[in-house]
Each structure stands twice: as structure tokens, then as C-alpha cells.
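**Q** Pasting a predicted model and its sequence here:
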Amino acid sequence: MQAQNHMNDSAPLTSKLWSVHVDDNGVTANDQLTDIIKQTPEQGFNWVHLQADTADAWDTMKHLGFNDETCDSMCALETRPRSIQINEGVLVYLRGINLNPDADPEDMVSLRIWFNEHTVISARRKNRKLLSVQDARLQLEAGGGPTSSSQFLLELIEKIAIRISEVVDSLDDELTTFEAEGGMDSTARYQLSLIRRKAAAVRRYLAPQRDALDTLYRMTKFFDQQQAFQLRDITDRVTRYVEDLDLAKERAMVLQDELRNRIAEQQGMRMYVLSLVTAIFLPLSFLTGIFGMNVAGLPGTEEPQAFTYLAIGMIIVAIVMLFAMLWKKWL
């Protein structure tokens, strides 16, 4: 736990990314952050977005009115998707697709959200921006966003789910393309392994995120009937994404097995052809070995046409061997 510093409204908050009030009149800046979680505006809600890994992040959250337990939870280094009631509100850990430069999409970004009836406080780590949060802010500034904290949370979860669906659909498209092309080179084998790793990495956080949303759905006092239905719909979609990822992993495994079988079949066919060629040339090699010995008494050494007779005999032997293989259906 970090040491607490007594802060005032004029103290610079390096952890604060933005703080706004949202109501029917639009979005306005809100610098009155002291005990903001206890404020009850006449309409709308307050949204504070923070960077959770700055030097003053813990003190900033204490300044907002959180207790020590909630401050520790919001500043945790590692998070796993879940939903818990804490500090007279709900703390939700979510994971979103990482679309930052030079980042892998499956390296999912952690987003911490605490909300109650009048306040939403979200936090992320440095260089781990989530485009869904940026989209939500732009929507509010454009005047088309929700004016209640619970509806805003649902809209934000919806945007996160949409970007997850894009990655899941992309993996499905890659597998479909691979199935259609049926490549068998080393690049294709690497591509299948990469798809399996991506699916496993996304599913690692998506499965507990489904459970977190299901737990959030059961907290009925924070949502009206329509919002609860919307949250259930999002939860069902996330469940389908998890199932799609499981299916993608299985499809990749089946394709890898098929690829190995096809490669083994090709190798076996090549070895089979080599065996047949060896069988044909084995008696010919025996004859050339016999007549190639440099010893006295070898038949045909004094006959001018001996080589011709031997060559014809070897051709006849090869033809007989070939017809024998055809008769045995070895070819």
C-alpha cells in the first residue's frame, strides 16, 4: 500500500486523464474531485478516467473518496475479469482488445471500472490505451451518449464486446481461408500454430469476463429491466465468442492433424516409389556385379556380341519385373 498524502483540489493530479460531468446539456469539465463518489448531481453522472500506475494514483483515488481496499483494487498490477460490490458501488475488471501500436491484439488490455448511481471511475495503465474508452468519450462529446452511469457502463461494455467480436471473426476467416487453400508448406504449419495461440490467449481472459458479466447481471439493484436485458444479451454474445474460440482451437487442431497425415502420406508414397525402383534394379545390379568381376573364366570375354546379349537380357529382366509388379498391383 502506498503512503497517503493529504491532497487538496488545487494539487496537480498526474494520474487524472480527464474528469467530466455528463447530463442532458452535454459534457462539461468537472474539477471538483474531492469525495466525488459521494456527490449526487441533480441529473447525469460524473466520469473520471485515471492512469493507475502513476506515483500519485493511490492518493488520487483516496482523494476521490475510496477506502483503502478499493484504492488497492483499482491500482492492482495484475487483474482478472470479475465483478464485486465494494465501497457502496460495483468494481468491474474487464479486458479489451489491444490495438495499440506494435502490440498483439490478443495481449488484452485491463480496464478497471468502479461505478454507482451517479459516478463512473475508470482506470488503465500507462501505454495501455483502450480504443473502446476513447470511442465512448467521443460519443459523449458528440452528444449521443447515455446520461446515466449504468447505461454508460453498458455502452462501454458493448463497445469492448464489438472489438472482441472483430478478432474472433478474424480468426474464423483465417481458418476458413486456410481450409479453402489447403496449403502444406512450413508457412501454413506456422500459421495454424499462430491461430491456436491467438485463440488460447483471447480465451484466457474472455471466459472469466463472461463470468464477470454474469455476476454483474445478478446485481439487479443497479439496473432497470431494460438494462438488465441488454446486459444479458451482451453476456450471451461473450459466451458465444468463447464457444467460437473453442471451436477455432479444435478446427486448428484438426487441420494440423490432417496436415501431418498428408505430409506423412506424401513421404510414404515417395518411399514406396523408391522401393519399387530399387526392386527393379536389384537383379540388374546383381548381373552387372557378376559380369563386372575381373577374374579368369568369365563367360563372354572372348565373344564380340557378349555385351549386346547382356544388355538385352537385362532389359528383358527389367520388363519382367515391371509386369510382375503390375500383376501384383504394386503399382
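**A** That came through, no problem.

**Q** okay, CA-based contacts and neighbour counts for the rest of this
**A** Fine.

**Q** now the strands for the chain?
**A** Along the chain, counting by DSSP state E, strands occupy 16-23, 26-29, 45-51, 82-86, 89-96, 109-115, 119-124.

**Q** structure B:
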Amino acid sequence: MATPTITVIDYDETHFEERQIERVEDLAPYRDARTVSWINVCDSLDATMLNKIEGLFKLHPLTAEDILNTNQRPKMEDMVEYVFVSVKLFSYDEQTDKVDTRQISIVIGKTFVLSFEEGSDEIFEPIREKLRKYKGRIRRMGTDYLAYRLLGAVVDSYFTILETLGEKLESLEDKVVTAPDPGVLRAVHALRIQMTLLYRSLWPLREVIGALTREELAVIRRGTVAYFRDVYDHTVQIIETLETDRDMISAMLDIYVSGMSNRLNEIMKVLTIISTIFIPMTFLAGVYGMNFKYFPELKWPWAYGAFWLLMIVIAVFMLLYFRRRKWL
């Protein structure tokens, strides 16, 4: 297991400090600082280290439990002194052709923001750059605005995933129409599973962001609520896009089943026509194949050729009849 990495960015309009922390005890000065302190823990989540952070920042034991339990749906809890938010972060692995899931937990206090990530934290690097270069209003705002930027980065990353899955969907849609086969069906089912995974995480995320905009929270100022509404709008847009893609997948499955049925019907049609052509031929062959002693036609010198000629005439007549009826 990788060693947890703790980084601190402490800032206001005139002050900026960025450092990496080796011991949890060194975080004490940032608990009640007058500046905004962003403490990020990534790479792995260690229970011992988390217990120390819990005691230092006076977190509820259930909050620490939710941070460690990474297999839960997105949620938001108002603990009066702070707000706890957990969301899912998705990334597409081109090598395995799968969507990987990680949990990001955020604790929003009055003077600090704690973020806990599974794996690396490259998704928040643009926010760090803005803080370093004093770009935008982020250095002038409080912890609630920083939390908005963190959640906004997570939500906006879903657009990239949906774009990738949308391209796969368009490719499979062409294959379903032009060349349906079991391999295409497996790919459609795999894409459907990935879409369902996203949907199960995005629907509760809508409730989480909505709660941040509706409820009276001590750590979120009224002026910042409008920014969270923007994240909420992005979440709704993503869900609507995802629902459209899921409907397209369902339609693709229907098209696949319909295509396979039509293909089977065409095969059965050809076999039926062949069988129908051979029915009178089989009757004649059966009649002249009987073991009767007297068959007048057997003594005719041209009987064999006449028999084959009759067979050919019957086949041609039936083929012309089928074509005239547009069965061929």
C-alpha cells in the first residue's frame, strides 16, 4: 500500500503557502487559522492517520467511517461545524476499456477544507495553479468557494467520460446496423453496464449538490449558493445526456434483436423455397422409386431424359412463380 501524501495550501488575498506534511500533528496550526487552509490527502487512506485527523479537526466518528468506506453512494451530511460531502470520480482506462471509480471525500469547515482521494490527485491540479498564480477570485473567497471549485472539477470531469462513451456508442450503433454479431452484442452490454454504473453515482450526486443549494448551512455563505447552482445545472445536464445514451443503448439492443430475427427469417425463407421446389420432385422420385414389377414408362427409351426434363420444368416454373409473387 502506498504511503498517504498530505499537502497543505494556506492562502488569502496577500498570503500563499504550499507545503507537504509528514506528520498529522503538523496540521494543528491550520485548524483555526484566519486564512483558508486546504488540506489534501491522496494516494491511500490510512485508518491510523485518519483517526489522528479526526481528533485534530473534531470530526464525527461517522464522518471518518464514511471517508474510509469508499464503496458507498454520494452523500452530504451537515454536521453544523462542518459539511461532509462524498462523490465519485470516474476515469476511462483505454487499455482495459473500462471505467474506473474512485471516491473523493470533502470536509468543508469555516476555515479549512479537507479532501481525501483514492489514488493520485491530478484532477485538482488546475485549481492549485490558479491559487499559485492568483488567477480568478478564488484567493479572495472562503472555504465554501474552494469546495465549489473542487466539486465543479469532479462534475466537469464527467463530460470527458461521457464524450468517450458517446464515441463508442456511435461506433457500435453503425456496427449493429451493418454487421450485427455476438461480439457487437457483448460490446453493447459492456457499454450498458458502464452507463448504469455512471447513472447510479450521478443520480444521488444530483441530490447532494441540490442539498448544498437549498439547505441553510453554516459554512456556506448565501453568495456562494449561486456557484453551487451552476454545478447543479451541470449535473442535471450530464444526467440528461446519460439518460439519452441509455435510451440509445436500449434501442440498439432492439435493433440487434430485430436484425437477427430478420436475418433468421431470410434464411428460413430460402430454405422454405428450396423445400417447396423439391416437394413435387420428391413425389415423382417416390412414385418411380416404388418396387412395382410393371412400369410402362421404364420401357420407353427416352423416359430417363423426359424425367429430368420434367424435373427442370417444375423447378423453373416454381422459381418464376415465386419471383412473380415477389417472394424472391
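**A** Ah, there it is. Remember, it's a predicted structure, so these values are computed and weren't measured experimentally.

**Q** okay, the strands of the first structure in CSV with distance to G145 of the first structure next?
**A** Formatted as CSV, those follow (distance: least, CA to CA, whole Å):
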stretch, distance to G145 of the first structure
strand 16-23, 9
strand 26-29, 9
strand 45-51, 12
strand 82-86, 24
strand 89-96, 20
strand 109-115, 17
strand 119-124, 14
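
**Q** what about the aligned partner of D244 of the first structure in the second structure, how many neighbours?
**A** When the second structure is aligned by TM-score structural alignment, D244 of the first structure is paired with T241. By other CA atoms under 10 Å, the residues close to T241 of the second structure number 16.

**Q** Can you state the mean residue-to-residue distance of the longest helix anywhere in the second structure versus the first structure?
**A** For the second structure, the helix that runs over the most residues, judged by DSSP state H, is helix 222-288. Superposing on the first structure and averaging over aligned pairs (mean CA distance after the TM-score superposition for the first structure), helix 222-288 of the second structure comes out at 1.4 Å.

**Q** tell me what that helix is packed against?
**A** On a contact count with 3 or more CA pairs under 8 Å, 6 or more residues apart in numbering; DSSP states H and E, helix 222-288 of the second structure meets helix 143-178, helix 182-214, helix 303-324.

**Q** Adding mean neighbour count as columns, could you present these in a markdown table?
**A** Shown next, in a markdown table, are those (neighbours: other CA atoms under 10 Å):
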| stretch | mean neighbour count |
| --- | --- |
| helix 143-178 | 18 |
| helix 182-214 | 17 |
| helix 303-324 | 14 |
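
**Q** rewinding a little: so which of the strands of the first structure comes closest to I164 of the first structure?
**A** Minimum separation from I164 of the first structure across the strands of the first structure (CA to CA) falls at strand 89-96, 7.0 Å.

**Q** could you say what helices and strands the closest one packs with?
**A** Using 3+ CA pairs under 8 Å, 6+ apart, strand 89-96 of the first structure is in contact with strand 82-86, strand 109-115, helix 149-181, helix 186-217.

**Q** now do 10 Å
**A** For strand 89-96 of the first structure, the elements it packs on are helix 68-74, strand 82-86, strand 109-115, strand 119-124, helix 131-141, helix 149-181, helix 186-217, judged by 3 or more CA pairs under 10 Å, 6 or more residues apart in numbering; DSSP states H and E.

**Q** what about the last one, how far off from the second structure?
**A** Compared with the second structure after fitting, helix 186-217 of the first structure has a mean deviation of 1.1 Å; criterion: mean CA distance after the TM-score superposition for the first structure.

**Q** residues in the second structure aligned with that helix?
**A** Mapped onto the second structure using TM-score structural alignment, helix 186-217 of the first structure spans residues 182-213.

**Q** cool, and the third one?
**A** Under TM-score structural alignment, the counterpart of strand 109-115 of the first structure in the second structure spans residues 102-108.

**Q** Any chance of the helices and strands packed on strand 89-96 of the first structure in CSV with distance to L282 of the first structure as columns?
**A** Listed next are these as CSV, based on distance: least, CA to CA, whole Å:
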stretch, distance to L282 of the first structure
helix 68-74, 78
strand 82-86, 72
strand 109-115, 66
strand 119-124, 74
helix 131-141, 71
helix 149-181, 41
helix 186-217, 36
